[in-house]
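J.: coords please:
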Amino acid sequence: MDSAPLPEHNRAHHQDELLVCCLRCPILSLLTELSISGIALEPRVLRHLASCSIRSLSLEDLHEMPCAVFDVNANSLHFPVLRDVLIATGFVDLCIALFDSIARSTCALTHVDIDIKRETCTLAAFERVAEVLGTLPSIKQLDVRVVFGDHLVQFVPPSAISPFFALHALEHFALDGLFQVLLDDTTVIDMACAWPRIQLLDVYPEYEHRLYDPDSTDWGQWCPPAVTVPGLLPFALRCPRLQHLRIALGDIIGDTLPYSGPNAPFTFADLVDRPAHGLAELTVGGNPRLGPAAALEVAVQLSAMFPHLVDIYVDDPESVVQNHHEEWSSVDELCEARWAGVLPLHRVLAQVRLQERRGRIPRM
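T.: Coordinates of the predicted model:
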């Protein structure tokens, strides 16, 4: 006679028993990479994992524990050799509990990839994820993807990502998901000061512009980005290793181009006698409008900040600027091209700056 199927929680318990038995095998205990999916991790399994020589741990599609109980004490798991962690789960509380249980004294994590797959995350939960990750200062690469509930664009204030500013070793930081980060020039200063080693910075979630429809009433009110072009100056002064930057900019019209502010800590004069910044790629999100007479000034400011900039991408299929080779009959015509004219102007200015650094006079 066939036996009745095991209840879900008993099935998960037996899976954990099997996993522990495997990990206790003398040979398997030497594993350096481990991927686990489709089970409910019990605290004793995590304790055993902490004692293994695992350097790379992948946890995907984990089941929530019975009664949502996760009784590992905070800072009680020692992973002295663990470097890479990937978590893809629909249970944000499990993600929070796991990182909160890692002992800070022995943590040496360098790469963390988090994907909250179900639309169950709230802003408060996102802030809690940021808080626990902000206590692990060894992290060098951090990718966070979150989909909030209700299929609505969630507005994430600067305070929600401020715990990440404690990760001073960060070299790669990318946010992805259906939300908008409400950045401004002040937050850019905080980022630049917090992440002096940053090489790739992506704070413009991919789905923000791909799914947002300004003509739809289902998306609620849209908050225009507030970062200005001169607001990128702190990156040029404080982040010398930055190679790729993806950020939303506000409309470039009126008085947004002067670097204004009663107590502005940085000025373009600070660029004097500094090594030329090596930023190679800039992606401008937010689909900012560019004033008719602003192309030249934008190109001048970008050239001053990032003279090695090669590619500029704009979040607008009609305005994507990359390797532009069209012929322009005059500077006035080039300026009228707006965003499509910024990069060629920038390249001309960059060439002049290069010749000046080499002590040569351009041929007329």
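J.: Please count neighbours and contacts with C-alpha atoms only from this point.
T.: Will do.
J.: if I've got this straight, residue 233 is in a helix?
T.: Yes: assigned with DSSP: H, G, I helix; E, B strand; the rest coil, residue 233 falls within a helix.
J.: gap between it and residue 248?
T.: As judged by C-alpha to C-alpha, to the nearest Å, residue 233 and residue 248 stand 15 Å apart.
J.: And for residue 72?
T.: In terms of C-alpha to C-alpha, residue 72 sits 40 Å off from residue 248.
J.: The structure of the following sequence is requested for comparison with the preceding one:
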Amino acid sequence: MQRCLQVPELVNLFCSHLYEAKSPHSRRSPNVGSCAGLGDLAVLAVTAKIFSRHALALMWNSVTFEILLRCLPTDCYESFMMHSVIYSSGHDKEERTSEVIDMIRPLDESDFERIRIYAPFIRNLWCGDEKSKFLPSTLPWFHDNPLPNLRGLYWMHGESDFHHIQFFLSPRITTLHIGHPSLAALTFLLALPRRFPQLAYLALFTELDGVPSLEISAVPTVSACLRGLHAIESLTLATDTLDAPALEHLARLRIPSLRHLDVSGVPADLKPLGGEKAYFASLRALHFTSDIQSACRFLEWCPQKLALAKFSAEISEAATAQEAQHMLSVAVGGIVDSSLRDFSLHNANTTGLDSTVHLISSSSLRTLFAFTNMTSVVIESAFGIDVDDATVTDMARTWPRIERLELRSYRGTPNPRATLQCLEVLAKECPRLTHLGIALDASSVPKLRLGVRGKGSSTSTSTSLRHLDVGDSPISRPTSVAKWMKHVFPRLVGIKTLTDDLELKKGQSEAGEGLVDGTVRYGRHWKKVLSILCESRN
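T.: Below you'll find the model as predicted:
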């Protein structure tokens, strides 16, 4: 063992495994690790010198500006808890508790001693506008002692404080995340390609509280910036600021070329691309947050199929069943059949919908059977997804490697046709399935087949399924269902129902009250099923 610990690569691998096992990932902020993961690394760092540098490098790899502030002497600041109440949509109330830090004396050079020790380890820094008041007192130190190895900067400041970004810019930066659209940010973007030609990861305007008129005027600036970047591998645009020239530039990039694209819209004035070249040659992940037409327009615009591994779309307005069918057909026509592993379509939860128009049919879902290597399929409908046992059976046999299959609805599926019987098929055909979401009619409970060796088959069992989302699935005999489920999914630890997300409000119509009452009753029955399953394992 001692000889192994003399190999730096092995020590680093050990520390990395410990860190990754306990560290969450956030799209909007760097991976700052969980308390448990960082605590274990801290213990490792002081256990032996041989671990210290590797553990510290991981502990300080990604930090927030607040973490840097806490490296100052404790007599520099004071902290206290602040309680606040936030109202959304005029009805929902959320109580929050956050820690607030205030500086209580001026800072001098000696106060930054600890930061100076850890600064070389920092690769990613997240700085939000809630810490703006600390910038004037700390920036002189960062001006003279920059973070020398900073690779990723996540800057969430608005107009008044954006210019402070200059103190943190390292020539080695390859990842840049700018949260708020502002005039200062647009001015900065104009010089971005010249200052950071090696930039590989760029995310713009993810904090959606900017001025709409400013976002519109940002299109030419964003376009000029993108057309000047030739090493970009990942791009996220949370506002509709992508124009045709910029998109055409991205399509023609060669190695290294774009691998991940996340956009909020596709321009309508796209010109046809020539068919003689391979466009978006390295694109593997594509995400839309837009109307459904933009997603379709992009796939139809590309002259050849894309070798995507992941496709996802968050639709801003609830798509009709016909629009959803068109989206699925376009996906089949625009994505290489054998490459796609992960497909998700999320509809908006729009009010006043008609189930006859928005109910997604099983025939539409069968369109996806062209993709035979799926590991995750998630489809959210505003008003139900209609599947039967035959469709679920075909899904199970078409996607034997599936790990996540979620067919969800915000309002539930009226009169679901699938039954408990289809769950046994999934247990038999899909041994890797861990998450399942489906509306089914659990009124009738299949008989358990406890076969004897050589005298017929027994009911199939899957030990992989952990989470089941049943929406507002009808159920009348929870004890019988629990007995059956105990055999089919013995390691199930969670059952989610529509009532988990449904906010019950007063003043509903009589018809609405009847629906909600049924939903609540079904929810209680399913929770009883889960309770019985958990008790049986104790």
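J.: TM-score for these two?
T.: Scored against TM-score structural alignment, normalised by the length of the first structure, the superposed chains reach a TM-score of 0.67; 285 aligned residues with a C-alpha RMSD of 3.5 Å.
J.: Of residue 72 and residue 248 of the first structure, which one has the most company?
T.: residue 248 (28 against 18; other C-alpha atoms under 10 Å).
J.: wait, what's in contact with that one?
T.: Counting by C-alpha atoms under 8 Å, 6 or more residues apart in numbering, residue 248 of the first structure makes contact with 203-204, 225, 227, 284-287.
J.: By neighbours, which of those residues wins?
T.: Highest count within those by other C-alpha under 10 Å belongs to residue 204, 26 neighbours.
J.: correct me, but it touches residue 285?
T.: Yes: contact criterion C-alpha atoms under 8 Å: residue 204 of the first structure and residue 285 qualify, at 6.5 Å.
J.: Find the residues that touch each one of the two.
T.: Residues touching both residue 204 of the first structure and residue 285 by C-alpha under 8 Å, 6+ apart: 246-248.
J.: okay, the residues you listed in a markdown table with secondary structure next?
T.: Shown next, in a markdown table, are these (three-state DSSP):
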| residue | secondary structure |
| --- | --- |
| 246 | strand |
| 247 | strand |
| 248 | strand |
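J.: can you list these in TSV and add distance to residue 165 of the first structure?
T.: As requested, those are exported to TSV (distance: C-alpha to C-alpha, whole Å):
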residue	distance to residue 165 of the first structure
246	18
247	17
248	19
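J.: So which residues of the stretch 51-200 of the first structure form strands?
T.: Using DSSP state E, counting those that start in this stretch, the strands of the stretch 51-200 of the first structure run over 56-60, 84-89, 111-121, 141-148, 154-156, 172-177, 179-181, 200-202.
J.: Burial check on the closest residue to residue 150 of the first structure other than its chain neighbours, number of neighbours?
T.: Leaving aside its sequence neighbours, residue 150 of the first structure sits nearest to residue 119 (C-alpha to C-alpha, 6 or more residues apart in numbering; 7.4 Å). Number of residues near residue 119 of the first structure (other C-alpha under 10 Å) recorded here: 15.
J.: do you know how far residue 119 of the first structure is from residue 199 of the first structure?
T.: Per C-alpha to C-alpha, residue 119 of the first structure is found 30 Å from residue 199 of the first structure.
J.: can you tell me which residue in the second structure aligns to residue 196 of the first structure?
T.: In the second structure, residue 196 of the first structure lines up with residue 400, judged by TM-score structural alignment.
J.: same deal with residue 41 of the first structure?
T.: By TM-score structural alignment, residue 41 of the first structure lines up with residue 243.
J.: Return the residues in contact with that match.
T.: Each residue near residue 243 of the second structure by C-alpha under 8 Å, 6+ apart is listed here: 219-220, 223, 266-267.
J.: repeat that with 6 Å
T.: Contact analysis of residue 243 of the second structure by C-alpha atoms under 6 Å, 6 or more residues apart in numbering lists residue 267.
J.: ok, it to residue 330 of the second structure distance?
T.: Residue 243 of the second structure is 22 Å from residue 330 of the second structure, by C-alpha to C-alpha.
J.: circling back to that earlier point, tell me, how many neighbours does the match of residue 196 of the first structure end up with?
T.: 19.
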